[in-house]
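Novice: Fold the following, please.
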Amino acid sequence: MEPDAIRSSYDVVAETYAGKFFDELSRKPFDREWLGQFARGCPHGRVLDIGCGPGHVGRFLMDLGLDVIGVDLSPAMIDVARRLNPEMTFEVGDMKRLDHDDGSVAGIVAFYSLIHIARADVPDVLTEFMRALMPGGKLLIAVHGGTGEITSDDFLGHQTRFAATLFEKDELARLIGDTGFTVDQTAERERYEFETHTPRIYIAATHEVA
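Specialist: Predicted coordinates:
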C-alpha cells in the first residue's frame, strides 16, 4: 500500500484499533520478553517506536526506563496515542523518511509495522533505520510470518483497505544483514489463540561500531 492509503486506513480505524490492541502485551509474554531484552541492551539515548499505533509498545518500553518517541503515519492514531499516554512524546512521521538526524537515536523498534511496506521497498526502509541509528544502536523488528501478501477491504469491521506483507524468518534476517546490521537473534512463534492466523517472527540486530 502507498503511504496515503495506509494513512487513510489507520485514520479510519484508529479508535477501534486502540480498543482492540492497547492492552495486548498483557497477554503476550513472548513479546514482552523480546521487548525487555531490547530495553536491557539498548544504549542510552532516544528510542523510536515506529508505527507506534496507540502507543502501547512505547509505553511498555518507557516503563522499562527508555526515552521513547512514538512515530506513526496516521494523524488520527497519533491523536489517540497522545490521549492514552499524555506523558509520552509522539510525532506523525514516515518510516521511509525519518525526521531524525544521522546517528541520533539509540534504538528503533518496529513491531508489526514493517508489514505495511512493499517487499521491494524494505531494503530502503532498513537503510533509513541504519542512517538514524547511532553506532552500537539496537534494532528490533516483529512481523507476521509467511509468504506473499494479505489483502482485505474490511479492516477491523471498517470498510477500508488493509494490506500486509508477510515475511519468512530467514528472508527478513538476510535483508537486515545485507543492510549492514549484525543480526543478533531471531525467533518464530506460533500465534496465540486470540491472534490472527499467521505465526510471528522477531529479529534483533545491532548497528555495529565501525
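
Novice: okay, CA-based contacts and neighbour counts for the rest of this
Specialist: Noted.

Novice: What about the nearest residue to residue 118 once chain neighbours are set aside, how many residues nearby?
Specialist: In this structure, residue 118 finds its nearest non-sequential neighbour in residue 165, 6.5 Å apart by CA to CA, 6 or more residues apart in numbering. Number of residues near residue 165 (other CA atoms under 10 Å) recorded here: 21.

Novice: can you tell me how far residue 165 sits from residue 150?
Specialist: Using CA to CA, to the nearest Å, residue 165 is found at 7 Å from residue 150.

Novice: give me the element residue 143 is part of.
Specialist: With elements delineated by DSSP states H and E, residue 143 resides in strand 133-144, which encompasses its position.

Novice: so what secondary structure elements neighbour that strand?
Specialist: Judged by 3 or more CA pairs under 8 Å, 6 or more residues apart in numbering; DSSP states H and E, strand 133-144 is in contact with helix 29-41, strand 105-111, strand 200-206.

Novice: ok, residue 120 - contacts?
Specialist: By CA atoms under 8 Å, 6 or more residues apart in numbering, residue 120 lies in contact with nothing.

Novice: Can you classify it as helix, strand or coil?
Specialist: helix (DSSP: H, G, I helix; E, B strand; the rest coil).

Novice: ok, and what's touching the strand holding residue 143?
Specialist: Strand 133-144 is contacted by residues 38, 41-43, 102-115, 165-167, 198-210 when judged by CA under 8 Å, 6+ apart.

Novice: For the comparison step, fold the sequence that follows:
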Amino acid sequence: MPDNAVAAAYDAVAELYTDVTRDQVATDRYGRALFTAFAEQVRGPVLDAGCGPGRITAHLRDLGLDISGLDLSERLIETARSEYPGIRFDVGDLTALPHADGTLGGIVSWYSFIHIEPTRLPAVFAEFARALAPGGKLLLGCFAEEPGAQPTPFDHRVIRAYRWAPDRLAALLSAAGLTATAWLVREPYPKERFRGVILLAERAEPDVSARAARVSEPST
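Specialist: Got it, this is the predicted structure:
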C-alpha cells in the first residue's frame, strides 16, 4: 500500500479515529503491561513510529521515557501536537526515520506497520535496526495470524492491513539484525475480530569478549 494512500486515508478520518481511540491505553491491559516492561528496559531517546494522535506516546512519556512521535498523517500529527504540546511530533514515514545511525534507545511501532505491504516490511525493520543503538529495544503490536502462516490482508476500517504470525515477524527481525526476546499472543478484546500480537526485540550488543580476545592475540 503506497504511503500517500495510507496518509490520505487517515487524514480523511482523523477526527473520528482520534475519538474512537481515546481509551486505547486504558482498555488494553496487556499492552499496558508490555509498555511498562519496555520502559523499564530502555535507555536513551525513544521514537513512537506511527504514533497517530499520540495516545501511546504520551503514556510512555508518563512512564519516564524521552519520547517523540512520527506519523504519515498530517492531521493526526496536528491533533497530537494540540493534545500533547510537551512532546515533539513530526510527519514522516517508517522507511526513512529522522534519526542518525545508532541514536535511539527504543522504537515503538504499535499497530502502525500493519498497512505496509509484506514485501516492504524487511526494509522497515532494517531502518529500525539502523536507528537503534546497540542494546536498543523494539516494541511491536499488530493483529495475529497462526504460527507459520503467511501475512494475511484484511479489511481494516481505515485502509487494507495485514495480520502477522509472530514467528514470521521474528524471522524478519532476525534478518535485519534484531533479536526477538519475547512475544505474547492475546485473544480479541470486545469489538475486535482478531487476536493480537505484542513482540519485544532488541539490537544486539557488541560482543565485547570476542573483541577483547582478538586484541589479546599475539601478532605474527
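
Novice: TM-score for the pair, please.
Specialist: After superposition, the two chains reach a TM-score (TM-score structural alignment, normalised by the length of the first structure) of 0.93; 201 aligned residues with a CA RMSD of 1.1 Å.

Novice: among the helices and strands packed on strand 133-144 of the first structure, which is the most enclosed?
Specialist: Counting by mean count of other CA atoms under 10 Å, strand 105-111 has the highest mean neighbour count of these, with a mean of 25.

Novice: That one vs the second structure, average offset?
Specialist: Here the mean offset of strand 105-111 of the first structure against the second structure after fitting is 0.4 Å, by mean CA distance after the TM-score superposition for the first structure.

Novice: Which elements pack onto that strand?
Specialist: Looks like strand 105-111 of the first structure contacts strand 46-50, strand 133-144 (3+ CA pairs under 8 Å, 6+ apart).

Novice: And the strands in the first structure?
Specialist: Listed in chain order, the strands found in the first structure under DSSP state E are 46-50, 67-72, 89-92, 105-111, 133-144, 149-152, 162-165, 182-189, 200-206.

Novice: what's the mean distance for the third one versus the second structure?
Specialist: It stands for strand 89-92 of the first structure. Distance for strand 89-92 of the first structure, averaged over aligned residues: 0.5 Å (mean CA distance after the TM-score superposition for the first structure).

Novice: same thing with the last one?
Specialist: In the superposition with the second structure, the average deviation recorded for strand 200-206 of the first structure is 0.7 Å (mean CA distance after the TM-score superposition for the first structure).

Novice: Taking their axis directions, that strand and helix 29-41 sit at what angle?
Specialist: Put simply, strand 200-206 of the first structure runs at 10 degrees to helix 29-41, going by axes from the mean of the first three to the mean of the last three CA atoms, to 10 degrees.

Novice: Show the contacting residues for the residue lying closest to residue 53 of the first structure once chain neighbours are set aside.
Specialist: Distance criterion CA to CA, 6+ apart; nearest residue to residue 53 of the first structure, sequence neighbours excluded, is residue 77 at 5.7 Å. For residue 77 of the first structure, the set of contacting residues under the criterion of CA under 8 Å, 6+ apart consists of 10-11, 14-15, 53-54.

Novice: Let me know the closest of those residues to residue 180 of the first structure.
Specialist: When the contacts of residue 77 of the first structure are compared for distance to residue 180 of the first structure (CA to CA), residue 53 comes out closest, at 27.8 Å.

Novice: Where in the second structure does the longest helix anywhere in the first structure fall?
Specialist: For the first structure, the helix with the greatest residue count under DSSP state H is helix 3-21. Per the alignment by TM-score structural alignment, helix 3-21 of the first structure matches residues 3-21 in the second structure.

Novice: burial of residue 150 of the first structure, as a residue count?
Specialist: Counted with other CA under 10 Å, the burial measure for residue 150 of the first structure works out to 12 neighbours.

Novice: ok, now which ones touch it?
Specialist: Under the criterion of CA under 8 Å, 6+ apart, the neighbours of residue 150 of the first structure are 162-166.

Novice: corresponding residue for it in the second structure?
Specialist: Following TM-score structural alignment, the counterpart assigned to residue 150 of the first structure within the second structure is residue 154.

Novice: Quickly note the distance from that match to residue 168 of the second structure.
Specialist: Residue 154 of the second structure sits 17 Å away from residue 168 of the second structure when distances are taken as CA to CA.
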